[in-house]
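**Student:** Model the structure of this input:
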Amino acid sequence: MHRLSPNALGALFMSLSMLGFASNDVVMKTVSGGMELFQMVFLRGIAAVLLIFALAAWQRALRPRITRRTALILALRIIGETAGAYLFLRALFAMPIANATAILQVMPLAVTLGAAAVFGERLGARRLGAIAAGFAGMLIIVRPGTEGFDMNALWAVGAVVFLVVRDLSTRALPPELPSAFVTLCTALGMLALGAVGTAAQGWTPPPAGAPLFLVLAAVLVLGGYYFGVLSMRAGDVAAAAPFRYTILLWAMLFGALVFGELPDAPSLFGAAVVVAAGVYTFRRERALARAGHVAAAELGGAAATAADGRGGATPPPPPPIHDETPPRPRG
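**Tutor:** Predicted coordinates for the structure are as follows:
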């Protein structure tokens, strides 16, 4: 039996990560028929906090040093995560799972656009065009002003806005802040949201077996994060990242098998446009990053040659650049 290459492993782990997230959505949507949303968030939050607390304690990440600026950024991230998750669940419970998932896939494009606005990152005409195409694909799915328009799709669009705030806040966090601590703070924020909402709505006895399903949902979410980290560490990020869109395939499969939901032709076309735009944008960013590394290496080599010509010692060659170096996990 042949062993999988690092890139193949990365793609497999990313697909498993997306399977975990899609399975969580299925569990939450299934349980939603007999429970209030806030109560579900609260019960799932208890399980998530306990699991993440154990992970953070094992990693000794419970008491990092935090400045006031870091605390404010972390608070903004928690707001983005909790609001985005709440809005997405509202969309998920009220519309086909594949459509809600497809709208959410425009988020990487929105993050790229937001990074240009907030951090001053430059965007060329090609990436701007791809971002515009991705948003056009989202509009095809949402179909505002037509007979096929579903008001519930606006919940998913709102989720994209807040999740972009989450991701941009994450990028602004110091890299030495442990990811497990960031995740724990976010889980506590979700638990607080569920507790406040449940207190306002009142407690209703959950259906038999529902708490166990919500514990399963928490485990599936953590499994999604875990395999996502493994994917980033297994091989070239550029080879694994496009497989994040397999969540659309899982969502369509589960929607058809579990809920009897079949996406129509416009939704499928819009989803294909969003995926194509996202894959192109990511590959373009990787190509620009490689070009920057090569230019820096060539500039360093020219400087070394000039120094050697003046009688200086020739410095050792720069270390090789590995494209598979993973980014810091996003909590």
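
**Student:** C-alpha from now on. contacts and neighbour counts both.
**Tutor:** Noted.

**Student:** Could I get the full set of strands for the stretch 51-200 of the chain?
**Tutor:** Assigned by DSSP state E, counting those that start in this stretch, the stretch 51-200 of the chain shows no strands.

**Student:** Helices of that one, residue ranges please.
**Tutor:** Assigned by DSSP state H, counting those that start in this stretch, the helices in the stretch 51-200 of the chain fall at 68-94, 97-104, 107-119, 125-142, 153-172, 179-201.

**Student:** Could you also give me the structure for this next sequence, so I can compare it with the first?
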Amino acid sequence: MQTGNVLRGVGLMCIAIALFSCLDATAKYMASVLQLPVAQVTWLRFVSQFLLIVVAVGLVALPNLLRTRKPVHQSIRSLLMLGSPVLNFLALRHLRLDQTQTIYFLTPLVVALLAGPTLGEWVGWRRMLAILVGFIGILVVVRPGHVPFHPAMALAFGSMLCYVVFLLLTRYLAEYDTPQVTLFYSMLAGALLLTPFAIADWVWPPDALTWLLLFSMGFWGGVGHYLVILAYRQAPASTLAPFIYLGLITHTVAGFAVFGQLPDTWTLAGAAIVIASGIYLVHRERVVAMRRAKT
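**Tutor:** Model prediction:
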């Protein structure tokens, strides 16, 4: 694989992570500051992403995006794509951006744990140990027994688990459908199923700026997910995986810029443990890949 392509993939991944931080910061502002209903905020995110796809491909080509070889798997994946942000936006009403992002850092570790029984990609004891160390890092952030356990932390964990299964299905569906079809199905369940809830709890946005921020979530999420797809076409997964931890920096910057929030010592310590375990996991995956290449 050419160095230029790898660097291009890394750049796309970094931009995507920054866009996801903008998405979370916007959602937190809408839900916690302006007190807009989570269903409405999430629905507008999916609808605006749908409009973005329509503009990108055109109405004539839109029916082609419905043609999938795995409709059941795409439907389940779409529901998980709905559940993950709903739980995340609910958690963001009570937690800081850096706290939810640190819990999200458990994602690559749980993916490695479940990849064996679901995809046949089993991990050795060293990588399993890295997964357990990562879980300890999450416990440092949550601090059970030291501070009251906020129910929003459970919501953040639920969001993370939805995203884990979402990623496993994404890897599975890559062999059957195009990235455009998968991206389209990503927002389909949210745009359809949240409509009655959004209408029932509708709160009219106070001004044009709020409308702009609401629709910007479709841009942050849609473009971010598409850039991730493009990045994985340019660079190996083992090269791109560590850059998910860039989210700690971008979420911290967004949290400070928008809400004046800085991570506490416990959050930084837990994040450092999770990052270290994740980097070691990537290292072990590279070692295993090199051994397989020699045999």
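
**Student:** circling back to that earlier point, tell me which of the helices of the stretch 51-200 of the first structure is the most buried.
**Tutor:** Of the helices of the stretch 51-200 of the first structure, the one with the most neighbours on average (mean count of other Cα atoms under 10 Å) is helix 97-104, at a mean of 26.

**Student:** By how much does that helix deviate from the second structure on average?
**Tutor:** Helix 97-104 of the first structure, aligned to the second structure and superposed, deviates on average by 0.6 Å (mean Cα distance after the TM-score superposition for the first structure).

**Student:** now that helix against helix 153-172, angle please.
**Tutor:** Relative orientation of helix 97-104 of the first structure and helix 153-172, computed by axes from the mean of the first three to the mean of the last three Cα atoms, to 10 degrees: 40 degrees.

**Student:** quick one on the thing from earlier: M232 of the first structure: which of the helices of the stretch 51-200 of the first structure is closest?
**Tutor:** helix 179-201 (14.4 Å; Cα to Cα).

**Student:** ok now that closest one, how far from the chain's centre?
**Tutor:** A distance of 18 Å separates the centroid of the chain from that of helix 179-201 of the first structure, by Cα atoms, centre = their mean, to the nearest Å.

**Student:** And for that helix, what's in contact with it?
**Tutor:** 38-46, 48-49, 52-53, 55-56, 59, 61-62, 64, 74, 77-79, 81-82, 329-331 (Cα atoms under 8 Å, 6 or more residues apart in numbering).

**Student:** residues in contact with the spatially most central residue of the second structure?
**Tutor:** Nearest to the geometric centre of the second structure sits Y163, at 6.3 Å (Cα atoms, centre = their mean). Going by Cα under 8 Å, 6+ apart, Y163 of the second structure touches L80, M81, S84, T107.

**Student:** Filter these by whether they're kept in the first structure.
**Tutor:** Using both residues aligned by TM-score structural alignment, their matches' Cα atoms under 8 Å, the first structure keeps these contacts from the contacts of Y163 of the second structure: L80, M81, S84, T107.

**Student:** correct me, but the last one touches V164?
**Tutor:** Yep, that's T107 of the second structure we're talking about. Yes: between T107 of the second structure and V164 there is a contact at 5.9 Å, judged by Cα atoms under 8 Å.

**Student:** ok so, going back, quick one: closest of the helices of the stretch 51-200 of the first structure to L257 of the first structure.
**Tutor:** So among these, helix 97-104 is nearest, using Cα to Cα, at 11.6 Å.

**Student:** Can you give me the stretch of the second structure that that closest one aligns onto?
**Tutor:** Residues 97-104 of the second structure are where helix 97-104 of the first structure lands when matched by TM-score structural alignment.

**Student:** Now do that stretch: everything it contacts.
**Tutor:** Identification of contacts with stretch 97-104 of the second structure by Cα under 8 Å, 6+ apart yields 24-25, 88, 91-92, 138, 141, 153, 156-157, 160, 247-248, 251-252, 254-255, 263, 267, 270-271, 274.

**Student:** Next: stretch 215-227 of the first structure.
**Tutor:** So stretch 215-227 of the first structure is contacted by 13-14, 16-21, 23-25, 27-28, 43-45, 47-48 (Cα under 8 Å, 6+ apart).

**Student:** Sort out which of those are in helices and list them.
**Tutor:** In this view, the contacts of stretch 215-227 of the first structure that belong to helices under DSSP state H are 13-14, 16-21, 23-25, 27-28, 43-45, 47-48.

**Student:** After superposing, tell me the mean distance of stretch 77-89 of the second structure to the first structure.
**Tutor:** When the first structure is overlaid, stretch 77-89 of the second structure sits 1.2 Å from its aligned residues on average, using mean Cα distance after the TM-score superposition for the first structure.

**Student:** ok, now how distant is the residue located most distally from the centre of the second structure from A289 of the second structure?
**Tutor:** For the second structure, the largest distance from the centre (Cα atoms, centre = their mean) belongs to T295, which lies 35.4 Å off. Look at T295 of the second structure and A289 of the second structure: by Cα to Cα, to the nearest Å, they are 10 Å apart.
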